[in-house]
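[1] what follows is a predicted structure for the sequence shown.
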Amino acid sequence: MAWIALVVAGLLEVVWATAMKQSEGFTRLGPSVVTLAGMLLSFGLLSWSMRVLPLGTAYTVWTGIGAVGAFAVGVLALGEAASPLRLAAAGLIVAGIVLMKVASE
């Protein structure tokens, strides 16, 4: 159950990071509210998962999901560049997440 909470927390990190970008420096109310709510839920689930999972594993997986997810949203929805080097970097982050999960079992 802790792993599910951690994955959801990571996905919520993508939500709040995207909403923060859309808030235009917290000048738009709707995206600002989504940012703050997403942060609270994401941090809450991360904290809950850390009661069971090791700190290093939980934090690495959470930030990795957030980083790769935000990169994907940037490329797919916001028109950001998807150069081979950036794609390789995202792939290395995913590989690190998988290795961290495997190593923690």
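    Alright, I've got the coordinates. Nothing here was measured: the structure is a model prediction, and the numbers come from that model. Numbers count the residues shown, from 1 in each chain.

[2] only C-alpha atoms from now on, for both contacts and neighbour counts.
    Fine.

[3] ok, A72 to G79 distance?
    For A72, the distance to G79 equals 10 Å [C-alpha to C-alpha, to the nearest Å].

[4] alright, now check it against this:
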Amino acid sequence: MAWILLVVAGLLETVWALALKESDGFSKLGPTLVFGVAIVASMVLLALALRELPVGTGYAVWTGIGAVGAAIAGMVFLGEAAVLGRILPIALIAVGIVWLALSHE
């Protein structure tokens, strides 16, 4: 169950990162509200997951999911450059996340 909570928390990190960008410095109410709800929910789920997972593993996987998700979402939804020089390191981070999760004891 802790892993499910952690993955959802990481996905919510992606949501709050995108909402933060769209809030335009907190000047747009809708994205600002989405940001607030998503960041609180992400932190709560992370905290619950860390009851059972080591902090190093949990935090690294959480930030990795958020970073990879935000980078991919930026390319897909915000028109950010989708070039090999960006895709390859994002893929390496994703591999690292999976590797770390699989090596958890």
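    Arrived safely, thanks for sending. What you are looking at is a predicted structure, and each value in this text was computed from that prediction instead of being measured.

[5] would you map the helices across the first structure?
    Here the first structure has its helices, by DSSP state H, at 2-22, 29-49, 55-78, 84-103.

[6] any idea how far the residue in the first structure sticking out farthest from the centre is from V33 of the first structure?
    Distance from the centre of the first structure peaks at T27, with 23.0 Å (C-alpha atoms, centre = their mean). Distance of T27 of the first structure to V33 of the first structure, given as C-alpha to C-alpha: 11 Å.

[7] whereabouts in the second structure does stretch 44-52 of the first structure align?
    The aligned range for stretch 44-52 of the first structure in the second structure is 44-52, by TM-score structural alignment.

[8] what's the matching stretch in contact with?
    Contacts with stretch 44-52 of the second structure, where a contact means C-alpha atoms under 8 Å, 6 or more residues apart in numbering, come from M1, A2, W3, L5, L6, V8, A9, G58, Y59, W62.

[9] count the residues that sit near the last one.
    Meaning W62 of the second structure. Neighbour count for W62 of the second structure, taken as other C-alpha atoms under 10 Å: 25.

[10] the fifth one too?
    L6 of the second structure has 26 neighbouring residues, counting by other C-alpha under 10 Å.

[11] hmm, back to that, distance of the residue farthest from the centre of the first structure from A70 of the first structure?
    Distance, T27 of the first structure to A70 of the first structure, using C-alpha to C-alpha: 21 Å.

[12] show me the contacts for the spatially most central residue of the first structure.
    For the first structure, G66 is the residue whose C-alpha lies nearest the centre (C-alpha atoms, centre = their mean; 1.5 Å). G66 of the first structure makes contact with G10, L11, L12, E13, V14, according to C-alpha under 8 Å, 6+ apart.

[13] repeat for A70 of the second structure
    Neighbouring residues of A70 of the second structure by C-alpha under 8 Å, 6+ apart: T14, V15, A17, L18.

[14] now, the most widely separated pair of the residues you listed?
    Pairwise distances among those were taken by C-alpha to C-alpha; the largest, 6.3 Å, belongs to T14 and L18.

[15] let me know the closest of the contacts of G66 of the first structure to A103 of the first structure.
    Lowest distance from A103 of the first structure to those (C-alpha to C-alpha) belongs to G10, with 18.9 Å.
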